[in-house]
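J.: quick one, structure for this:
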Amino acid sequence: MKIGMNLLSIIPGHHAGIYAHSRNLLHELTKIEHEHEIILFTNKEGYENLKVPEEYGQVKLPISGHSREQRLLAEQIFLPMYAAREGIDVLHSVDYLAPIMAPFSTTATIHDMNYQRVPEGFSWLKQTAMKTLVPLSATSADTVFTVSEFSKREILDLIDIESEKVQVVPNALPDTLIETSPTFPSELTSVRNSKYLLYVGTTHPHKNTTALIEAVAQIDPVPPLVVCGPKRSDADAVERLAVEKGVSDQVYLPGYVEDTELAGLYEGAAAYVQPSLYEGFGMPLLEAMYFETPVVASDVAAIPEVAGGAAVYFDPYDSTDIADKISRVMDDEELREELVDQGRQRLNKYSWEDSAHKLIHHLEQLR
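T.: Below is the predicted model:
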């Protein structure tokens, strides 16, 4: 069977969670036993920069991964033609959207329903496109994949499809962090020997970093907070709030950092905090557990499903509760040791090998 992988939206270093999901599954598929030929369909940037296993064929479509309009047009019109020309039997799309009409079987991974549940972080145009095309992709696809039981429930609640059509293929620990040698970012040496807090992700509204700033301002003494991830326009609001709350000298936004530095930040943190209002999975939770960093997290969405008993939970809408739970984890050494131990056990629940087997199994049903 010829399996096509739709990677038209993927650019290394962008869309971190979806890129990590795709990269790790693709690498794991080279290790498990199957007899299928896999061909990747990429944009111009992906074709030049994706470090893909040599076992895969690769077809470049003449579009930029930075252009949403080009991606949407190519996905619905040109990708089916390119894939048909390659003799594809089933095309798997990794980023929500699949061709709605195609002369072969199609599947798509819908990671969450954030564009519906927390639309504040999306432009009107993107919201409209997602609200139109995601349901069409899901209903026309032969199988829909997602990354957690929570996201499966969300999909079934918001899209009119059968439960049996939605299959859970979970994320796991990104291999780039396992394989790296940790270093500490030189621009953050002032916090290296302190009991600092770490958050990894964007500053989109649903990530709730403003509530985290408000919580940190209530802790005495105020701990340093490192907010690590791609800087976007909404980062300005986070920085303004830090100034307003009088904690700007303790809040650091270094932006995107390389894996080696991210590993160093995880290793040195007193606690990892996940304040999100909405997550379809939350890979940083597993990353923190791998580096034996205690986790404090929201009690909503997929977060409790992923972290289980390896986290202390707070109400993300209550900054005082966030502050109290952070303080408790920072001050209680016995609790910290228990969380680290629970984290080691929790990591065993998630495996890219298992997820790759599940993906191939369900794709094989479509031959």
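J.: from here on, just use CA atoms for contacts and neighbour counts.
T.: Will do.
J.: and stretch 314-321, how far out from the chain middle?
T.: Distance, stretch centre to chain centre, for stretch 314-321: 23 Å (CA atoms, centre = their mean, to the nearest Å).
J.: what of stretch 322-339?
T.: Here stretch 322-339 is found 26 Å from its chain centre; the criterion is CA atoms, centre = their mean.
J.: give me the buried positions along it.
T.: By neighbour count on 16 or more other CA atoms under 10 Å, the buried set for stretch 322-339 is 322-327, 329-330, 335-336, 339.
J.: so which of the residues you listed sit within helices?
T.: Among these, the ones falling in helices (DSSP state H) are 322-327, 329-330, 335-336, 339.
J.: distance to Val118 added to these, as TSV?
T.: Converted to TSV, these look like this (distance: CA to CA, whole Å):
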residue	distance to Val118
Ile322	20
Ala323	24
Asp324	26
Lys325	25
Ile326	25
Ser327	28
Val329	29
Met330	30
Leu335	33
Arg336	32
Leu339	30
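J.: closest one to Glu164 out of the buried residues of stretch 322-339, please.
T.: Leu339 (35.3 Å; CA to CA).
J.: could you pull up the residues touching the residue nearest to the closest one when sequence neighbours are not counted?
T.: Spatially, and ignoring its direct neighbours in sequence, Leu339 is nearest to Ala310 (5.0 Å; CA to CA, 6 or more residues apart in numbering). Contacts for Ala310 (CA atoms under 8 Å, 6 or more residues apart in numbering) come out as 294-295, 338-343, 346.
J.: need the max-distance pair from the buried residues of stretch 322-339.
T.: Longest span within the buried residues of stretch 322-339, CA to CA: Ala323 and Leu339, 17.8 Å.
J.: tell me how far the nearest residue to Val191 once chain neighbours are set aside lies from Ala235.
T.: Excluding the flanking residues, the one nearest Val191 by CA to CA, 6+ apart is Pro224, at 6.9 Å. When distance is defined by CA to CA, to the nearest Å, Pro224 is 17 Å away from Ala235.
J.: I have a second one here; can you model it like the first so I can compare?
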Amino acid sequence: LGQIDRRNSYRLYCNQVPRSLPPLPASFVLRPIPLRRVWSHGRLSLEMALHPPDLLFVPAHALPIVPPRRSVVTIHDLGFMHHPEAHTRGQNIYYRLFTRLSARRATHIIAISEATKRDLQHFYGTPSDKITVIYHGVHQRFQPIADPAVLAWTQQRYNITAPYLLFVSTVQPRKNVARLIEAVAEARRIVGAQMPHLVLAGKPGWLTEQIERRADELGVADYVHFIGYVHDEDLPALLSGAVAYVAPSLYEGFGMTVLEAQACGTPVLASNVSSLPEVVGDAGLLVDPYDVSAIRDAIVRLAQDAELRANLRERGLRHAASWTWERTARQTLAVLEAVGQP
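T.: Got it, this is the predicted structure:
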């Protein structure tokens, strides 16, 4: 927004100034409001009551309890409605209460996918004309990396052996990792010694230990590698070096890493549910995430068919090229200006 908007002024509310914050244009003013707890619904609400802006934009789910007269909120997903077991009791109470409240009280809603828009209409009865779908973009650092030295250094850093399939996310049941491991075990029996290893990158989540035990039970612990958190700067190289990126999730509000994989020229295998078909488009393989055989067959195709991988690589690069943060910013600005008109 700072790069494209020369008409409006912005006040950025924050608990504390982020160290990584880049230089801001003159039209942007920081407004730190220090408070360790109850920031959004306490201190920010007080700020809205005492010094309301013309329009408040909240890019993450929950408006303050006391919003100004005009407000826009971005709701990323309603995963807690589909999979409440993936959250604690306290999280479910908070998300259900404040997401519904925000959807009702906001002047307008930005949804990050058509799937999220449908959920808002289904669960909350939100009118269609109150919701605008604006997709995310891909950071410029996600580009194909072909330098063998960079790929080898990154793989060595995380103790990875090529060839490999890559999964990036918190390791938890909603991500469908157990079925993915089962599919890899079955695919290994078909592909044999040329079967790519499965690399799971992401911090441990709910029931991670149970998921790890599943690899042992299936006899593929030597083919499944839990490498933990990956630094942002290493992700393009890990994606570029993978045979394919696999995202068999049971639910996603968007699925950012799928798009990042395509931008790196990595073939994508993803679920055919929630937002993932929107993000993948016709540039990846889509499967039923509940069908282990379907996941297995897609993995076998990707492991054995170099022509298919090359085709998906080219289609993915073309598809991801139009998903830019500038497009996201321009569409967001259009919504903000429309809602902010007197």
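J.: just give the TM-score of the two.
T.: Put the two chains on top of each other and the TM-score (TM-score structural alignment, normalised by the length of structure 2) is 0.90; 328 aligned residues with a CA RMSD of 2.1 Å.
J.: just to revisit the earlier point, and which of the ones in helices among the buried residues of stretch 322-339 of structure 1 is nearest Val144 of structure 1?
T.: Using CA to CA, these come closest to Val144 of structure 1 at Leu339, 34.0 Å.
J.: helix, strand or coil for Tyr313 of structure 1?
T.: Using DSSP: H, G, I helix; E, B strand; the rest coil, the structure places Tyr313 of structure 1 in strand.
J.: tell me the residue in structure 2 aligned with it.
T.: By TM-score structural alignment, Tyr313 of structure 1 lines up with Leu286 in structure 2.
J.: which residues does that match contact?
T.: Applying CA under 8 Å, 6+ apart, we find Leu286 of structure 2 in contact with 269-272, 277.
J.: the strands in the stretch 201-350 of structure 1, which residues?
T.: Counting by DSSP state E, counting those that start in this stretch, the segments of the stretch 201-350 of structure 1 that form strands are 225-228, 251-255, 271-274, 295-298, 312-314.
J.: out of the ones you listed, which comes closest to Leu26 of structure 1?
T.: Short answer: strand 225-228, nearest of the strands of the stretch 201-350 of structure 1 by CA to CA, at 26.2 Å.
J.: that closest one maps to which residues in structure 2?
T.: Aligned by TM-score structural alignment, strand 225-228 of structure 1 corresponds to residues 198-201 of structure 2.
J.: the matching stretch: average distance to aligned residues in structure 1?
T.: Taken over the aligned residues, the distance from stretch 198-201 of structure 2 to structure 1 averages 0.9 Å (mean CA distance after the TM-score superposition for structure 1).
J.: buried residues in that stretch, which are they?
T.: 198-201.
J.: what does stretch 29-37 of structure 1 give?
T.: Neighbour-count burial for stretch 29-37 of structure 1, counted by 16+ other CA under 10 Å, picks out Leu29.
J.: now Leu40 of structure 1: which helix or strand?
T.: strand 37-42 (DSSP states H and E).
J.: which helices and strands sit right next to the next helix or strand after that strand?
T.: Downstream of strand 37-42 of structure 1, the next assigned helix or strand under DSSP H and E is helix 44-49. Packing contacts for helix 44-49 of structure 1, counted by 3 or more CA pairs under 8 Å, 6 or more residues apart in numbering; DSSP states H and E, involve strand 57-60.
J.: return the distance of the helix or strand that the strand it packs on is followed by from the chain's centre.
T.: Sequence-wise, the next helix or strand downstream of strand 57-60 of structure 1 (DSSP H and E) is helix 68-73. Relative to its parent chain, helix 68-73 of structure 1 has a centroid offset of 22 Å by CA atoms, centre = their mean.
J.: likewise stretch 302-311 of structure 1?
T.: Taking the mean of its C-alpha atoms, stretch 302-311 of structure 1 sits 15 Å from the chain's own mean (CA atoms, centre = their mean).
J.: now stretch 201-220 of structure 1
T.: Using CA atoms, centre = their mean, the offset of stretch 201-220 of structure 1 from its chain centre is 19 Å.
J.: then stretch 335-342 of structure 2?
T.: 27 Å.
J.: do stretch 227-241 of structure 1 as well
T.: With CA atoms, centre = their mean, you get 18 Å for stretch 227-241 of structure 1.
J.: stretch 326-341 of structure 1 too?
T.: Per CA atoms, centre = their mean, the centroid offset for stretch 326-341 of structure 1 relative to its chain is 26 Å.
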